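> Output the structure for:
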Amino acid sequence: MRTVGVEEELLLVDPETGEARARSGAVLARVAQDDVDQDVFEKELHEQMLEFATHPQSDMGDLGAEIVRCRKEAARHAGKIGCAVAALATSPLPVSPAVGIHRRYQWMEEQYGIATQEQLVLGCHVHVCVESDEEGVAVVDRVRPWLAVLSALSANSPFWQGKDTSYSSYRSRVWQRWPSAGPTEIFGSAQRYHQRVADMLATGTILDEAMAYFDARLSRNYPTVEIRVADVCLHAETAVLVATLARGLVETAAREWRAGREPADHSVSLLRLAAWRAARSGLTEVLLHPAVMRPAPAETVVRALLEHVGEALADSGDLDRAQESCDRLLRRGNGARVQRELLKRTGSLRDVVVECVRHTQT
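Alright, predicted model coming up:
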């Protein structure tokens, strides 16, 4: 059974006004005082962000329980300094992002300017273990067409600087401002993958290997494929669904590789269009069907993903739970839909944030 770990980035907000607060250093100081979660929480690019990482889990129920626990612990630590945490992929209210003082972050701000200053976006990264770099690159090559579907399921960033963007995942559009971000061509081997990263480093455009911001990549620190397309999900259940489907995609891709099946030869241009469509539509309109790269209803495409990974999910015992979770998500809508419905009901972005603070721990 492949193990899975999840990294989530949470937004620090004022519990009364809903405004983002640059207090990650103070929260981490409280964590250090407790001396229990120091290996779980860490800083991110902006001071309004707090990241946590779960331990590798083979059982999705255990993974879900740990995500909920980490979210509640983040809320507890933040609460001690008068903050709250919200699983929102962008701040609905206007914000002036504060770049952290770490040397790496200062280099990024100097090199990339406003693109760094505006990167107050919060994602969910899923790590799925692989046996080798060769298997990992074979997986990266074969999951490419399906990643936009994960983006649509997780979409949770409709608002930017106090305005509706008309996107379901505006986070993903902001993320594309990094020079190395986005879908990749087919690598074909681990040697070609590593050579491509080395060539990128040699340009001086990125600081290190960790800045190869591919949609799916080999982890620098763990024996995993890291899938990086998802918004941080409003509900923990959705994060577990994304992780479940990610593991299903990795296992399915590895089986295809071992069986000698070639990856779908979709161009990067088409993959970028699929990613844009998912960001724009979420689950409300059409997506590009990964098999043919033509428009199809979002629900049809989600069902196609479930069918594609169905055998792997059945073998891991996750199929029924994944189907039920997909059904609930399609009925309720993703985080973007929930946020828009909250705004329609309350008429206040402040109330949207306050309500999403509650959703974050459920």
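> from here on, contacts and neighbour counts on C-alpha atoms
Fine.
> tell me what the longest strand seen in the chain is packed against?
As assigned by DSSP state E, the longest strand anywhere in the chain is strand 4-13. For strand 4-13, the elements it packs on are strand 49-53, helix 60-79, strand 84-86, strand 123-129, helix 236-258, judged by 3 or more Cα pairs under 8 Å, 6 or more residues apart in numbering; DSSP states H and E.
> any idea which element the closest residue to residue 208 other than its chain neighbours lies in?
Computed as Cα to Cα, 6 or more residues apart in numbering, the closest residue to residue 208 that is not its neighbour in sequence is residue 201, at 6.4 Å. When elements are assigned from DSSP states H and E, residue 201 belongs to helix 190-202.
> next SSE after that helix?
Using DSSP H and E, the next helix or strand after helix 190-202 towards the C-terminus is strand 216-218.
> Would you tell me what the next helix or strand after that next one is?
By DSSP H and E, the next helix or strand past strand 216-218 is strand 224-231.
> so how far is that next one from its chain's centroid?
Computed by Cα atoms, centre = their mean, to the nearest Å, the separation of strand 224-231 from the middle of its chain amounts to 6 Å.
> any idea of the angle that strand forms with strand 123-129?
Computed with axes from the mean of the first three to the mean of the last three Cα atoms, to 10 degrees, the direction of strand 224-231 lies at 160 degrees from that of strand 123-129.
> Touching strand 224-231 from outside, list them.
With contact meaning Cα atoms under 8 Å, 6 or more residues apart in numbering, strand 224-231 is reached by 89, 122-130, 136, 139-140, 147-148, 150-151, 154-157, 169, 171-172, 214-219, 242, 246, 250.
> rerun at 7 Å
89, 122-130, 136, 147, 150-151, 154-156, 171, 215-219 (Cα atoms under 7 Å, 6 or more residues apart in numbering).
> ditto for stretch 9-18
Contacts of stretch 9-18 (Cα under 7 Å, 6+ apart): 19-21, 48-52, 83-88, 122-124, 232, 350, 353-354.
> which of those count as buried?
Listed as buried from the contacts of stretch 9-18 are 19-21, 48-52, 83-88, 122-124, 232, 350, 353-354; burial here means 16 or more other Cα atoms under 10 Å.
> this one as well, want them side by side:
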Amino acid sequence: MVGVGDTVGVEEEFHVVNGETGDLEPAARRVLRGADAEPELHRSMVETASAVHTGLSALRADLAEKRRSLVDASGRHGLAIVSAGTVPSSGSTPSRVYPDERYERMAQEYMQLVDEQQVAACQVQVGVPDRDQAVRITRRIREWLPTLLALSVSSPYFAGQDTGYASYRTIVTSRWPTVGPPPDLDSAAQYERVVATLVESGVISDAGMVYFDARPSARYPTVEVRVADSCPDLDDVVLLAALARALVTVAAEEDDAGRPLPEAPQVLLRAATWRAARSGLGGHLVDPTTRSAVPAGVRIDALLQHVRPALEARDEWDTALELLAALRSRGTSAHRQRQAGSHREVVLALAAETAKG
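Got it, this is the predicted structure:
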């Protein structure tokens, strides 16, 4: 029988850009004709989804192959693929949504929010067979989600400006009505009632529009961790997958042991997310449990110790340490982008990093 955390998968969103100028190009359909990928909200975006895996090596190989498929397909048309929360031209020019009935309905309903939703995320799917437990797990892991965001930050630029944020994607998406930390729910029935109310009220049109930072998947027996920016360096994606799966595993063990569900005011959880989006690893992060600000490195180390038993049980502890050390050494993508030069140079560097796989 498949247990909690036995399987993991990743969905990556990408920008389609002009291979010379680095500007967004509404050319997803051309790319999709020759790539193992799916359309996304905008015509300048595509998405890949890995198969279901049990080990990190196979997951990485799968994601690398899908990136190669996108890079090859885009290159035939003078285009490039970028894995990052935003590119500098994100939000500069409204683009038409991909020709899909659902996307067109969203554009009519949400207007400017859709126009500016030229952002890309990385989502980790962790197997959780029991949906009641999946809801409780999202509540148990939510205090750690801003730390995952801080590791992934890759969106300092928007509408041609340096926003001052490490993850401006987080700020853009925060305006949607169903975004943010998972709510105080403890059963699938409660969760489904909330979703049904949101649909019936017309706030959202379907369950797939619940965009909590972690949620029970609308389609699969998984917990979906959705807080992270897309990452140009594939090693960072693998690190996020390892940490997210370990968080879910530890949360399930706490749930099985009957430990009380953690309490944290939503305002502090939202503040912790904002803090991570603002400074990434370059400052302090908020600990919603102790209600204090701590250096980002301290919070990361606390996360590592929290999930160490789950990582060691899967022989992934050394891998996680190695990947994290590499990330700390090179700096976050947001930090590296600010060292790259012009906006064009930023995007071309991101495209090269994405293609490296």
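> TM value for the aligned chains?
The TM-score (TM-score structural alignment, normalised by the length of the second structure) is 0.95; 350 aligned residues with a Cα RMSD of 1.2 Å.
> So which bit of the second structure is the helix holding residue 201 of the first structure matched to?
Alignment of helix 190-202 of the first structure against the second structure: residues 188-200, by TM-score structural alignment.
> what's the answer for stretch 63-80 of the first structure, then?
Mapping stretch 63-80 of the first structure onto the second structure (TM-score structural alignment) gives residues 59-76.
> Please name every helix or strand in contact with the helix holding residue 201 of the first structure.
Secondary-structure packing of helix 190-202 of the first structure (3 or more Cα pairs under 7 Å, 6 or more residues apart in numbering; DSSP states H and E): helix 133-143.
> show me the contacts for the aligned partner of residue 139 of the first structure in the second structure.
Taking TM-score structural alignment, residue 139 of the first structure has residue 137 as its aligned residue in the second structure. Neighbour list for residue 137 of the second structure: 248, 251, 252 [criterion: Cα under 7 Å, 6+ apart].
> Apply 8 Å and report the result again.
Contacts for residue 137 of the second structure (Cα under 8 Å, 6+ apart) come out as 223, 248, 251, 252, 255.
> what's the spacing between the third one and residue 306 of the second structure?
As judged by Cα to Cα, to the nearest Å, residue 251 of the second structure and residue 306 of the second structure stand 10 Å apart.
> So the two - more neighbours on which side?
Neighbour totals were compared for residue 251 of the second structure and residue 306, and residue 251 leads with 24 against 15 (other Cα atoms under 10 Å).
> Next, work out how far apart the residue mapped onto the more buried one from the first structure and residue 226 of the first structure are.
Under the alignment (TM-score structural alignment), residue 251 of the second structure maps onto residue 253 of the first structure. When distance is defined by Cα to Cα, residue 253 of the first structure is 14 Å away from residue 226 of the first structure.
> Equivalent analysis for residue 132 of the first structure, please.
Per Cα to Cα, residue 132 of the first structure is found 14 Å from residue 226 of the first structure.
> which one of these two has more residues nearby?
residue 226 (26 against 14).
> rewinding a little: from the helices and strands packed on strand 4-13 of the first structure, which stretch is densest packed?
strand 84-86 (a mean of 30; mean count of other Cα atoms under 10 Å).
> And for that one, what's in contact with it?
10-15, 71, 74-75, 78, 234, 353, 356-358, 360.
> Next secondary structure element downstream of that strand?
Moving toward the C-terminus from strand 84-86 of the first structure, the first helix or strand encountered (DSSP H and E) is helix 103-112.
> what stretch of the second structure lies opposite the helix or strand just after that next one in the alignment?
As assigned by DSSP H and E, the chain's next helix or strand after helix 103-112 of the first structure is helix 114-117. Aligning helix 114-117 of the first structure against the second structure (TM-score structural alignment) gives residues 112-115.
> Also stretch 322-334 of the first structure?
With TM-score structural alignment as the criterion, stretch 322-334 of the first structure aligns to 320-332.
> Just the buried positions in that stretch, please.
Buried residues in stretch 320-332 of the second structure (16+ other Cα under 10 Å): 320, 323, 324, 327, 332.
> Determine which two of those are furthest apart.
Taking Cα to Cα as the measure, these span a maximum distance of 16.0 Å, between 320 and 332.
> And residue 306 of the first structure, what's its match in the second structure?
Under TM-score structural alignment, residue 306 of the first structure pairs with residue 304 in the second structure.
> which element is that match on?
Going by DSSP H and E, residue 304 of the second structure is in helix 296-313.
> average gap between that helix and the first structure?
Taken over the aligned residues, the distance from helix 296-313 of the second structure to the first structure averages 0.5 Å (mean Cα distance after the TM-score superposition for the first structure).
> State the next helix or strand along the chain beyond that helix.
Next along from helix 296-313 of the second structure, by DSSP H and E: helix 317-330.
> what sits up against that following helix?
Counting by Cα under 8 Å, 6+ apart, 235, 236, 239, 242, 243, 308, 311, 336 sit against helix 317-330 of the second structure.
> wait, which of these is closest to residue 273 of the second structure?
residue 243 (17.3 Å).
> who's in contact with that closest one?
307, 311, 320.
> rewinding a little: dump the contacts of residue 137 of the second structure to TSV, plus distance to residue 40 of the second structure.
TSV is the format used below for the contacts of residue 137 of the second structure (distance: Cα to Cα, whole Å):
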residue	distance to residue 40 of the second structure
223	21
248	27
251	31
252	32
255	35
